[in-house]
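**Q** Predicted model, plus sequence, below.
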Amino acid sequence: MDYHLLHIVTLLTVIAFGGEIRKTTEACNSDDLQGLIGFKNGIPTDTSGRLAKWIGQNCCEWEGIVCENAYRVIQINLPGLISTDTDFYQTQMVGQLSPSITLLTSLEILDLGGLVGLSGTIPQTLGLQLTKLKKLYLYGNNLTGSIPESIGELQNLQELALHENKLSGPIPSSIGQMQALEKLDLSSNLLSGCIPSSLTNLTAISVLYMNTNYLEGTIPFPSRYGEMPSLAFLRLHDNYLSGTVPLNFGYLVSLQRVSLSNNKLEGPLPSSLGNLLSLSELYLSFNFLSGQIPKSIGQLSQLIMLNISNNLIEGPLPQEMSSLQNLQTLDLSFNPLNLTAIPEWLPNLSSLSMIYFAGCGIEGRIPDFLKTIHSSIQELDLSGNLLSGSIPSWIGSLTQLYLLNLSSNSLDSLIPDSISNLHDLGVLDLHSNRLTGSITGAFGIGQGNFGGSLTYIDLSDNNFSRGVEEIGVGGQFNIQFLNLSHNLLKGTLPSSLGRLSYIQSLDLSYNDLASNLPEVLANLSSLEKLKLQKNHFIGNIPNGFLNLRNLKELNLSDNFLEGEIPDGKPLIDFPGSSYSGNKGLCGKPLSPCKTMISIKL
């Protein structure tokens, strides 16, 4: 080969592969190196062990670091949640976020999300120095202070995630300058002040989360058609926002999920909501919204979830709601709807599975047409109404039912035997009615049909008189909450009660139970609340009660218990009122027990 040609080939080879040769022999950019070392020095504890591997001058080879041309760092990927081929695990970096991070002026991705031990403030000059940033994840840390006004200079930023910190102060209006911004999450902070009207300039925004802060004032968008045309997911719940839902809200035509719950919004719902043809979920609960539901809501053919509970909405409900064939959850609870009756078009909603009509002024019997609903009802809440008569036997045909709440009505029947057919029932709440007979039906005693599904039972404030001896017989071993208080129950507590090994709250107060306190209660190690007052229990408090280490509330007052209260925690930590009204009890926290002294003559 010609010498000159060989020289040229060699030179081209060096040029072509020079980057690879330099990668293992040369240091990265000095500013980047200084910035990363400063960051590392601010983190004395790193449970992931990643920073311990940051050794030497070539930061481009460090774990979590990505470089590009001229050895400039373009990515820092150090999330708190690390995934492997088989698992996820949470790590911590305990320390302060160093402002030296702003020396890495070529950064495009900065991901420190979920590092729960990371504290400090967001550097005030971040927006002026890291102008190439496209993604900034600082969520789930312990950051304090304000969001810097300079953040608006990040003209290339597409995703900004600062949620789950302790950031305070106002949201800077400069955020409206970030024309490339697609996702903005400032939720779960301590932010205050008004939502800046400049947000209407964010033409690319599709995800906007500002929920769970202290924001006030009105919702400032949209002001006209065409603003925020890509906004699909909006969360503003759990704030102090006031005023009305904007009349132009329907201009946000790309909206799919909206949550404005738990604010101070008032006035009527705008009819323009009917323009949100892509809307699948709408949460408006716990506000002061008034007027009637607009007929235009029937145009929302994609709607799956509608929650307008705890407002001031009035009836009647528009017939047009019967067009919502994809609706799965309908919650209109606690509005002055004064429905008198459940709408007869309800069974026409072929996808409906969650029905919440609590406190809606419904009168009379539970209507039979509910059993004709084509879908499988999973949750039915008709509590707080004026229902009377019996619990219908057809309730047992709703075999997919998980939650049944008929509490705070005037129902006056027995519990129908058919309820034992509800194999998936997890929550049964029938409190504050006039129900009679045995509680046995509530447990499906004998068949064990509930298996491990039933976890919550409240039959309090009724007229039940029998069945307490059957508690724990069968398969109800996953019950966590059981309230049978304020009934007419007689008999003795069974030893089978000890099978409720997961129970956390047990309330049998205000009945006519008369027996010794069974030793098996000491086996209920998960018990946090035990209320047995106003019964006729006799005998001693078992020493085994000292094993109830999780017990936070105890009331054994107004019984016929006697003897010394077992000396030790948690029993001695409860106030005297927990034991008062038992004339034979003594010892801490009551008066000391009297000792008998024999005298030899």
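**A** Nice, thanks for sending it over. Residues are numbered from 1 along each chain as shown.
**Q** From here on, just use CA atoms for contacts and neighbour counts.
**A** Noted.
**Q** Packing partners of the helix or strand hosting Val66?
**A** Element membership for Val66 (DSSP states H and E) is strand 65-67. Where contact means 3 or more C-alpha pairs under 8 Å, 6 or more residues apart in numbering; DSSP states H and E, strand 65-67 is packed against strand 73-77.
**Q** Give me the residues contacting the next helix-or-strand element following the strand it packs on.
**A** Remark: after strand 73-77, the chain's next helix or strand is strand 81-83, criterion DSSP H and E. Here strand 81-83 makes contact (C-alpha atoms under 8 Å, 6 or more residues apart in numbering) with Phe88, Tyr89, Gln90, Thr91, Gly114, Leu115.
**Q** So which of those belong to strands?
**A** Using DSSP state E, the members of the contacts of strand 81-83 that fall in strands are Phe88, Tyr89, Gln90.
**Q** that older thread, is it possible to export the contacts of strand 81-83 to TSV including neighbour count and distance to Leu36?
**A** Formatted as TSV, the contacts of strand 81-83 follow (neighbours: other C-alpha atoms under 10 Å; distance: C-alpha to C-alpha, whole Å):
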residue	neighbour count	distance to Leu36
Phe88	10	26
Tyr89	10	24
Gln90	14	22
Thr91	19	19
Gly114	25	19
Leu115	24	17
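**Q** So Ser388 is in contact with Ile362, correct?
**A** No - between Ser388 and Ile362 there is no contact under C-alpha atoms under 8 Å: 10.0 Å.
**Q** the more surrounded of the two?
**A** Comparing Ser388 with Ile362 by neighbour count (other C-alpha atoms under 10 Å), the higher total belongs to Ile362, at 24 against 18.
**Q** Could you find the closest non-adjacent residue to Tyr402?
**A** Leu425 (4.1 Å; C-alpha to C-alpha, 6 or more residues apart in numbering).
**Q** and the residue lying closest to Leu167 once chain neighbours are set aside, what does it touch?
**A** What sits nearest to Leu167 in space, not counting adjacent residues and going by C-alpha to C-alpha, 6+ apart, is Thr144, at 4.6 Å. Shown in contact with Thr144 (C-alpha under 8 Å, 6+ apart): Ser119, Gly120, Thr121, Ile122, Asn165, Lys166, Leu167, Ser168.
**Q** Let's see that with 7 Å instead.
**A** The neighbours of Thr144, taking C-alpha atoms under 7 Å, 6 or more residues apart in numbering as the test, are Gly120, Thr121, Asn165, Lys166, Leu167, Ser168.
**Q** Structure two is appended below for comparative analysis:
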Amino acid sequence: MPRLTSSPPHIHFFFYIPCLVFLCSLSHVAESQIQDQEQQVLLKLRQSWRDPSSLDHWVTSKSSSHCTWPEITCQDGSITELNLVNLNINYSIPPFICDLKNLNKLDLSYNNIHGEFPTVLYYCSELMYLDLSQNYFEGRIPSDIDRMGNLQVLILAGNSFSFDIPVAIARLPRLRILDLHQSEYNGTYPEEIFGLSDLEELRLEYNDKFVPSQLPQNFTALKKLRFFSMAQTNLIGGIPETIGNMEALEHLDLGMNPLTGEIPGSIFALRNLSELYVYMTNVSGSIAQAVSAMNLSMIDLSENNLMGTIPEVFGKLKNLYSLNLEFNQLSGRIPEGIGRLPALSDVRLSNNNLSGTIPPDFGKFSLLTRFEVAINNLTGTLPEQLCHGGTLIGLAALDNNLSGELPESLGNCSTLSVAMLNNNEFTGNVPGGLWMSRSLTALILSGNGLTGELPEELSPNLTRIEISNNKFFGKIPSTVSSWRNLGVFYASNNLLRGTVPTELTELPLLTRLVLGQNELSGILPTDIVSWKSLTTLNLSHNKISGPIPSELGFLPVLTQLDLSGNQLSGLIPPEIGQLNLNRLNLSSNRLSGPIPAKLENAAYDTSFLNNPGLCASNSFMRINVCNAQPHRLSKTNPTLIVILAIVAAMCVLLVVLFTIRASRKNRSSFDSTPKLTSFQSLNFTESNILSGLKEHNVIGSGGSGKVYRIIVNPSGDAVAVKRISNNQKLNEKLEKQFVAEVEILGNIKHRHIVKLLCCISCENSKLLVYEYMENSSLDHWLHKKKRLSPILGVTNNMILDWPKRLQIALGAAKGLCYMHNDFSSPIIHRDVKSSNILLDSEFNAKIADFGLARMLAKPGEAVSMTTVAGSFGYLAPEYAHTTRVNEKIDVYSFGVVLLELTTGREANDRDEDMCLADWAWRHIQDGNPISDALDEEIKDDSNVDEISNVFKLGIFCTATLPSTRPTMKEVLQVLLKCSDLLYNVEKKSRHKFDVVPLLENSKHDEMPRSNFHDFERNTY
């Protein structure tokens, strides 16, 4: 047999090299073909979306691959992820997107995509992650959605999906995250969802149209669930004791539901729970004790009906950084151990019945940032080391029985921003350093026994000082001119003496100066040109003499003037009659002569009492009638008649010319090519809008232009068109309003915020096209005696009853709450008022007019304004003197709207002597029953308590100090609780913290309007 021999090794080597090269080249060609195909899909996708500017960089390039585009993630040269977030995409998802064969993640959140759920995605067979949140999808979630069998993450939040959540979702066995919060489901959710054994996050919150239901018993079988939220989902019944079986649970939020019963003790056996929110419910009982083994870092059991004491075992939660037990009925002492917790930063125990002393170790072992124990029955002194770590920002201990001197350490607390220590029994001097704390913006010390002289210097950031009802003495220092940022200065009922220093008039940001009931003397300064922001001046009950300076009549925004109880003499300057005063009191002085004719107004009938030398030409003024001779009518001058006739003829001619010019302007404003940008799917064209800009279609007008109602198609569908225009090119102010409206409303989507359909712009005019609201605005219904239907043109005398008013308040609050808390960046509206709350055919409220709105970088962070804008009567007091504002100015304005809804009065009723917010505060302050303030058209025995609580909520929203106002989230929670439609539960008699006794000793403007913590919230 022949001998078989093997080939030499070098022969094998040279044989394989060509094979390897060939195979590599094939692989490279295949990969290149895949990349080319995928790039073509992307370019086709961009084209189908009408080439949005946000995707301008999606272009073919030889120097770089599409895998380098920021929205694209590739693996092994093939696209696996598309992250198309907030790109202003307005069009539907095309089916060829699934030609990206390896696509496993698609994120299209925060766009403007309309239509039903995109079932074309069923063909993306590898898809595991789908996020369609914050778009305009509507209709049902498909009953065959389980065809997307590989899904592990499904996020559909912030859309308009309705009806039931289909049981098919429960047939997606690999789901780890299911987020369906904040939509418009009006049916039920399937209990089978709670059988998804791999579920780690389940969010159904803010779906308040769900059919009322109890938590299903099987939900505790979700052993892997870490995050569970069903806040505001119409949950009823109790929390099952079996909740303690959810071993992995870290975050639990069941807030804003009408739950009943007690908080089950098994919650506190959850070792991994770090965040617990159970608030604004009817949950009652005591706080469970079995918490020592928990990993809690946050406890929020606020706004329940919890009774008993705070468990000592809370002092063993070493990881606890936030403890919020406010608005309950807890009694007894604060456990000593809580003050020694090493991680504790945020302590909120306000509005309870706590007694005893505050544990002295608070702040000694942890870095406190917030310490609130207001409105309790606490005694003793404040802990000495609250700011030991140098991080304390907010301190609120008002309305207790605390005594002794203020801790010296507060004078060294450079981080302290707000200190509210009013209505206690503190004595002694204020620590010198406290006045100078560089971060301090508000120092509230009214209603104590503090003494000493006012400091020569103040913190450069201090905007508010309230020291009324103390024992401060001495002169107001001449260095007061260095208090440059001071906006509010309340120092009534002290022992201050000397003159009102001229230097005090040099404070340009001062809005309220209240120095009544002191021992001030001398004459008033006349050089007051810097007081351009002053709205309130109260120097009553002092020893001030001399004349009233005529310069007071030139203060541009002064609305309240009280100089009563002094020794002023001479005439009342006629310039005072030029002021637009809501409140005037010059009584009990030595004034003489006739009062200015413009002050002879029934609103001021008690403003001049006890001035024997004064007189008026009308007897209703309650002072002596002047002995003036009646004027004799002279014979009519023929020349005067001729002159008047000529003037009248000229006026008629000017009106005709103006009408012709306006008509021509309407035709020429859009001579240049207009550009239409859509934000919704439209059933009309640009020409439909432009052809409807006729005078007979005008339904309103404002500072920026006219508003038209235009029929856009044969079906009779109407839109509202706001025309922002000017004679020439748009000025900077109008341009900013247009840009703000488009930028915000073009992206925002919420059922209680008006929809911006599109905008049309050219050089001289810009049009904003909105959905039409059939029932006009809220002020149209509240303040017009004869209402004209915007559609039929007939008189409508229907009364807006209380259920509708509460429905409107709830809707508007939900819209503002979404803007402040749930949008991608917080938005402040800056012009909340009843005329900017529009009503659809079913009286659902929608917030409108975002021309002044501004976005914040993050919640609570102020934004700088160059000018003050808004509407008188709705403006928060701090807005008039600060360039930095936050969400609390919207809360103030909304509080005024609540007062309008409950009283029927206008925000700035010229028949009254003050704006509505001040009138409501004075009504309570004077001890009058709240029921007397309510609108007689709507109140009866069955609803007076409910209306009264909304009235009081309006007062707390209009608190003078922003930090004491509630958030819109808190406001919404209270309104939900006031609604019989959402909370059909029996009212129970409970211990009350009534607002009236807390305020009955305050005098006029000497104290700030009561804060939210004073609210009688335990009525239900």
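**A** Yep, that arrived. None of the values given here were measured: they were computed from a predicted structure.
**Q** follow-up on the earlier one: gap between the aligned partner of the residue nearest to Tyr402 of the first structure in the second structure and Trp919 of the second structure?
**A** Correspondence of Leu425 of the first structure to the second structure, assessed by TM-score structural alignment: Leu416. Going from Leu416 of the second structure to Trp919 of the second structure by C-alpha to C-alpha, to the nearest Å gives 33 Å.
**Q** Looking at those two, which is more packed in?
**A** A count of neighbours by other C-alpha under 10 Å puts Leu416 above the other of Leu416 of the second structure and Trp919, at 26 against 19.
**Q** if I look at the more buried one, how far off is Gln33 of the second structure?
**A** Note on Leu416 of the second structure: its distance to Gln33 of the second structure, by C-alpha to C-alpha, is 64 Å.
**Q** try Gly363 of the second structure
**A** Distance, Gly363 of the second structure to Gln33 of the second structure, by C-alpha to C-alpha: 66 Å.
**Q** out of these two, which sits in the busier spot?
**A** Gly363 (26 against 12).
**Q** Does that one touch Thr391 like I think?
**A** No - between Gly363 of the second structure and Thr391 there is no contact under C-alpha atoms under 7 Å: 9.5 Å.
**Q** the strands in the stretch 51-200 of the first structure, which residues?
**A** 65-67, 73-77, 81-83, 88-90, 93-96, 109-111, 118-121, 135-137, 142-144, 159-161, 168-169, 183-185, 190-194 (DSSP state E, counting those that start in this stretch).
**Q** ok, residues contacting the first one?
**A** For strand 65-67 of the first structure, the surrounding residues in contact (C-alpha under 7 Å, 6+ apart) are Cys60, Val73, Ile74, Gln75, Ile76, Asn77.
**Q** Distance of the fifth one relative to Leu403 of the first structure?
**A** Using C-alpha to C-alpha, Ile76 of the first structure is found at 47 Å from Leu403 of the first structure.
**Q** that older thread, with distance to Lys529 of the first structure and neighbour count as added columns, please give the contacts of strand 65-67 of the first structure in TSV.
**A** Below are the contacts of strand 65-67 of the first structure laid out as TSV (distance: C-alpha to C-alpha, whole Å; neighbours: other C-alpha atoms under 10 Å):
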residue	distance to Lys529 of the first structure	neighbour count
Cys60	57	25
Val73	56	25
Ile74	55	22
Gln75	52	21
Ile76	49	21
Asn77	46	16
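**Q** Which two among these are spaced furthest apart?
**A** Using C-alpha to C-alpha, the contacts of strand 65-67 of the first structure reach their maximum pairwise distance at Cys60 and Asn77, which is 12.3 Å.
**Q** and Asn305 of the second structure, what does it touch?
**A** Residues near Asn305 of the second structure by C-alpha under 7 Å, 6+ apart: Asn282, Val283, Ser284, Gly285, Asn328, Gln329.
**Q** corresponding residue for it in the first structure?
**A** Aligned partner of Asn305 of the second structure by TM-score structural alignment: Leu312.
**Q** what does Pro460 of the second structure give?
**A** Structural alignment (TM-score structural alignment) places Pro460 of the second structure against Phe477 in the first structure.
**Q** now the helices: where do they sit in the first structure?
**A** Taking DSSP state H, the helices of the first structure run over residues 3-23, 30-41, 126-129, 440-443.
**Q** Can you say which of the ones you listed is packed in most?
**A** Highest mean neighbour count among these (mean count of other C-alpha atoms under 10 Å): helix 440-443, with a mean of 21.
**Q** Can you give the contact residues for that helix?
**A** So helix 440-443 of the first structure is contacted by Ile415, Pro416, Asp417, Ile419, Ser420, Gly467, Glu470 (C-alpha under 7 Å, 6+ apart).
**Q** Could you report the neighbour count for the third one?
**A** For Asp417 of the first structure, the count of nearby residues is 16 (other C-alpha under 10 Å).
**Q** One more: the second one?
**A** When neighbours are defined as other C-alpha under 10 Å, Pro416 of the first structure has 16 of them.
**Q** Ok, the last one next?
**A** By the measure other C-alpha under 10 Å, the count of residues near Glu470 of the first structure is 18.
**Q** before we move on, what about the first one?
**A** For Ile415 of the first structure, the count of nearby residues is 22 (other C-alpha under 10 Å).
**Q** Could you pull up the contacting residues of the aligned partner of it in the second structure?
**A** Counting by TM-score structural alignment, Ile415 of the first structure corresponds to Leu406 in the second structure. Under the criterion of C-alpha under 7 Å, 6+ apart, the neighbours of Leu406 of the second structure are Leu382, Phe426, Val430, Pro431.
**Q** Now for Gln155 of the first structure, how many residues are close by?
**A** Per other C-alpha under 10 Å, the neighbour tally for Gln155 of the first structure reads 18.
**Q** excluding its backbone neighbours, what's nearest it?
**A** Leaving aside its sequence neighbours, Gln155 of the first structure sits nearest to Met178 (C-alpha to C-alpha, 6+ apart; 5.0 Å).
**Q** What residues does the residue mapped onto that neighbour from the second structure make contact with?
**A** Matched across to the second structure, Met178 of the first structure falls on Leu172, judged by TM-score structural alignment. By C-alpha under 7 Å, 6+ apart, the contact set of Leu172 of the second structure is Asp146, Gly149, Leu151.
**Q** Swap in 10 Å and give it another go.
**A** Contacts for Leu172 of the second structure (C-alpha atoms under 10 Å, 6 or more residues apart in numbering) come out as Ile145, Asp146, Arg147, Met148, Gly149, Asn150, Leu151, Gln152, Val153, Leu154, Ile193, Leu196.
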